[in-house]
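[1] below are the sequence and a predicted model; questions follow.
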Amino acid sequence: MDLNSDLGEGFGTWRLGDDAAMLDIVSSANIACGFHAGDPRTLLETCERAVARGVVIGAQVGYRDLAGFGRRFIDYEPEELVADLIYQIGALDGLARAAGDRVLYVKPHGALYNTIVHHEQQAAAVVDAVRRYDPDLPVLGLPGSAFLLLAEDAGLRTVREAFADRGYNPDGTLVSRRSPGALLDDPAQVAERMVRLVTDRTLVAADGSTIKIEADSICVHGDSPGAVGMARAVHDGLVAAGVRINAFAGSGL
């Protein structure tokens, strides 16, 4: 099982999360691309740390929304969204190459991630951007989403993702951050949930029902309260259950 986290989300002198500590735990790093978070120096340094620790680099593309941290919907024209996403992948790929590796997968961020679960026009734009930049790049997304279905139809490799520290609705979508139960903060509970997810492919949804979740990668958000402790608990819980932690994407250059 792959473990991933959103990293490189500081900006200038403002720091968010403990990227160095997270890179000692996860196997894949979703690194911001400067549109929802991250400045060039922060992103380069994050890429360098990832390479030093053997962590695979992914481009976390998002809406052009620094003020809202990419968590506000933007009604893009498809052509504009495609261009913005290609720009972001290329920028991070350049920094990753300067650090000694390259971008090996793409994961949408925040509002874009949630929008393309159902919004087929924007989902198609993300697929088109990845395909035009590099059709060999895998894409990470929510199981059953319009995004992953369209990506598979386009010949892209799709990777199904689960969220360790987020609540789930009965339909398998994430509980809105504006609603109770959206964020989970008990490391032991979260680790137990993820062991169940990997071994039984089920989770308990916010309404108490049991739902089926198929996942190839687990995300622990780097900006969650106690993120490092949460990630360590998930990692150690999985290892104790006999699960091997490894990246879904291979080494780059």
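    Happy to help now that I have it.

[2] from here on, contacts and neighbour counts on C-alpha atoms
    Fine.

[3] so where does the residue nearest to Cys47 when sequence neighbours are not counted fall, helix or strand?
    Spatially, and ignoring its direct neighbours in sequence, Cys47 is nearest to Ala96 (5.5 Å; C-alpha to C-alpha, 6 or more residues apart in numbering). Using DSSP states H and E, Ala96 sits within helix 78-98.

[4] next one: Leu3
    Using DSSP H and E, Leu3 sits within strand 2-7.

[5] now for that strand, which elements pack on it?
    strand 28-32, strand 217-219 (3 or more C-alpha pairs under 8 Å, 6 or more residues apart in numbering; DSSP states H and E).

[6] so which of the ones you listed comes closest to Val126?
    strand 28-32 (15.8 Å; C-alpha to C-alpha).

[7] same for that closest one, what does it pack against?
    Using 3+ C-alpha pairs under 8 Å, 6+ apart: strand 28-32 touches strand 2-7, helix 40-53, strand 56-61.

[8] please repeat the previous calculation with a cut-off of 7 Å.
    strand 2-7, strand 56-61 (3 or more C-alpha pairs under 7 Å, 6 or more residues apart in numbering; DSSP states H and E).

[9] of these, flag the one that's most buried.
    Highest mean neighbour count of the helices and strands packed on strand 28-32: strand 56-61, a mean of 30 (counted as mean count of other C-alpha atoms under 10 Å).

[10] returning to what we had before: could you give the angle of the helix holding Ala96 to helix 40-53?
    50 degrees (axes from the mean of the first three to the mean of the last three C-alpha atoms, to 10 degrees).

[11] below is an additional structure, to be compared with the one above:
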Amino acid sequence: MTNYVIPPAAQAAVAVADSSAQFPIRRVFCVGRNYAAHAREMGNDPNREPPFFFSKPADAVVPASGTVPYPPLTDNLHHEIEMVVAIGGAGRNVAAADALGLVWGYGVGVDLTRRDVQDVAKKMSRPWDWAKGFDASAPCGPLLPVDKVGHPSEGRVWLEVNGQVRQEGDLNEMIWPVADVIAYISQSVELRPGDLIYTGTPAGVGALQPGDVVTGGVEGVGHFEFVVDPKP
């Protein structure tokens, strides 16, 4: 047994639907600007700029249920609904035609963003870590394995705040579908079991306030509901 100088952190994990088992999380990759309408609402040209990638810590993933804390250092916390891909195989330089073979399952998550912090980082050409990678910044619902959900390529993606629809789109609107995203990531790093990919968000992102009830889902994959805690 390895002798650590301090106790190691608990393994980050996300629930599996209809099971007591959990999916251990290794890394979290997020795709930026993967829906054209969202790219445009953020002031970018989706026909000229391909999606890009950023990461969140594994332990930023928390259940998309109960309460989710409002983070410090922001007055402009934004929601971004996403389909989540759970990787169960390993691969480097994977061809798009083979990429779905690495997928263990799918879920629904939210990329929470400190938008005011991100705006400052953009203006100063600084990394987005503080805007994207804070505690509890990646709520995720239970995962469904491929043998139950298949490989969704179309279906409604939606998010409501206090019963009002904020975001709505369809998986078939992705600029890069899941297979292409996996293939592209694998050109830069070796994907391994436990990796999660948040695949991008449709238009309609907006601010959350303490006490807001946030619901959302991806057709055929799952849905969630959580309440935003008071500001710290």
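    Great, that's in hand. Note that this is a predicted model, so its numbers are computed, not measured.

[12] overlay them and tell me the TM-score.
    The TM-score (TM-score structural alignment, normalised by the length of the second structure) is 0.23; 94 aligned residues with a C-alpha RMSD of 6.0 Å.

[13] and the strand holding Leu3 of the first structure with helix 40-53, angle?
    160 degrees.

[14] now stretch 229-239 of the first structure: buried residues?
    Going by neighbour count (16 or more other C-alpha atoms under 10 Å), the buried part of stretch 229-239 of the first structure is 229-238.

[15] of those, closest to Val126 of the first structure?
    Using C-alpha to C-alpha, those come closest to Val126 of the first structure at Ala231, 28.2 Å.

[16] helix or strand for the closest one, which one?
    Assigned by DSSP H and E, Ala231 of the first structure falls in helix 227-240.

[17] show me what that helix is packed up against.
    helix 187-200.

[18] tell me the first helix or strand C-terminal of the helix it packs on.
    Next along the chain after helix 187-200 of the first structure, taking DSSP H and E as the criterion, comes strand 202-204.

[19] okay, now Leu148 of the first structure: neighbour count?
    Using other C-alpha atoms under 10 Å, Leu148 of the first structure has 25 neighbouring residues.

[20] elements contacting the strand or helix carrying it?
    Secondary-structure assignment from DSSP H and E places Leu148 of the first structure in helix 146-153. Contacts defined by 3+ C-alpha pairs under 7 Å, 6+ apart place helix 146-153 of the first structure against helix 120-133, strand 158-163.

[21] can you lay out these as a markdown table showing mean neighbour count and distance to Val61 of the first structure?
    Converted to a markdown table, those look like this (neighbours: other C-alpha atoms under 10 Å; distance: least, C-alpha to C-alpha, whole Å):
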| stretch | mean neighbour count | distance to Val61 of the first structure |
| --- | --- | --- |
| helix 120-133 | 20 | 9 |
| strand 158-163 | 22 | 16 |
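
[22] tabulate these (a markdown table), appending distance to Glu48 of the first structure.
    As requested, these are exported to a markdown table (distance: least, C-alpha to C-alpha, whole Å):
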| stretch | distance to Glu48 of the first structure |
| --- | --- |
| helix 120-133 | 22 |
| strand 158-163 | 25 |
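
[23] and these: which comes nearest Asp19 of the first structure?
    Here strand 158-163 is closest among those (C-alpha to C-alpha), at 18.1 Å.

[24] next, the angle from the closest one to strand 2-7.
    Going by the same axes, to 10 degrees, strand 158-163 of the first structure makes 70 degrees with strand 2-7.

[25] you'd agree Gln187 of the second structure is in a strand?
    No: assessed with DSSP: H, G, I helix; E, B strand; the rest coil, Gln187 of the second structure is helix; it does not lie in a strand.

[26] next SSE after the strand holding Leu3 of the first structure?
    helix 19-22.

[27] name the residues of that following helix that are buried.
    19, 22.

[28] now the nearest residue to Ser55 of the second structure once chain neighbours are set aside: which helix or strand?
    Nearest residue to Ser55 of the second structure, sequence neighbours excluded (C-alpha to C-alpha, 6+ apart): Phe29, at 4.6 Å. Per DSSP H and E: Phe29 of the second structure is located in strand 28-32.

[29] can you name every helix or strand that that strand contacts?
    strand 52-56, strand 196-198.

[30] downstream neighbour of that strand in the secondary structure list?
    helix 36-41.

[31] ok, Ala123 of the first structure touching Ala146?
    Yes: using C-alpha atoms under 7 Å, Ala123 of the first structure makes contact with Ala146 at a distance of 6.5 Å.

[32] distance to Thr158 of the first structure added to the helices and strands packed on strand 28-32 of the first structure, as JSON lines?
    Listed next are these as JSON lines, based on distance: least, C-alpha to C-alpha, whole Å:
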{"stretch": "strand 2-7", "distance to Thr158 of the first structure": "14"}
{"stretch": "strand 56-61", "distance to Thr158 of the first structure": "14"}
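
[33] for Cys219 of the first structure, which of those strands is the nearest?
    strand 2-7 (4.8 Å).

[34] got the angle between that closest one and helix 227-240?
    170 degrees.

[35] what is whatever helix or strand Trp104 of the second structure lives in packed up against?
    Taking DSSP H and E as the criterion, Trp104 of the second structure maps to strand 103-110. Strand 103-110 of the second structure sits against strand 81-87, strand 138-140, strand 144-145, strand 222-228, with contacts defined as 3+ C-alpha pairs under 7 Å, 6+ apart.
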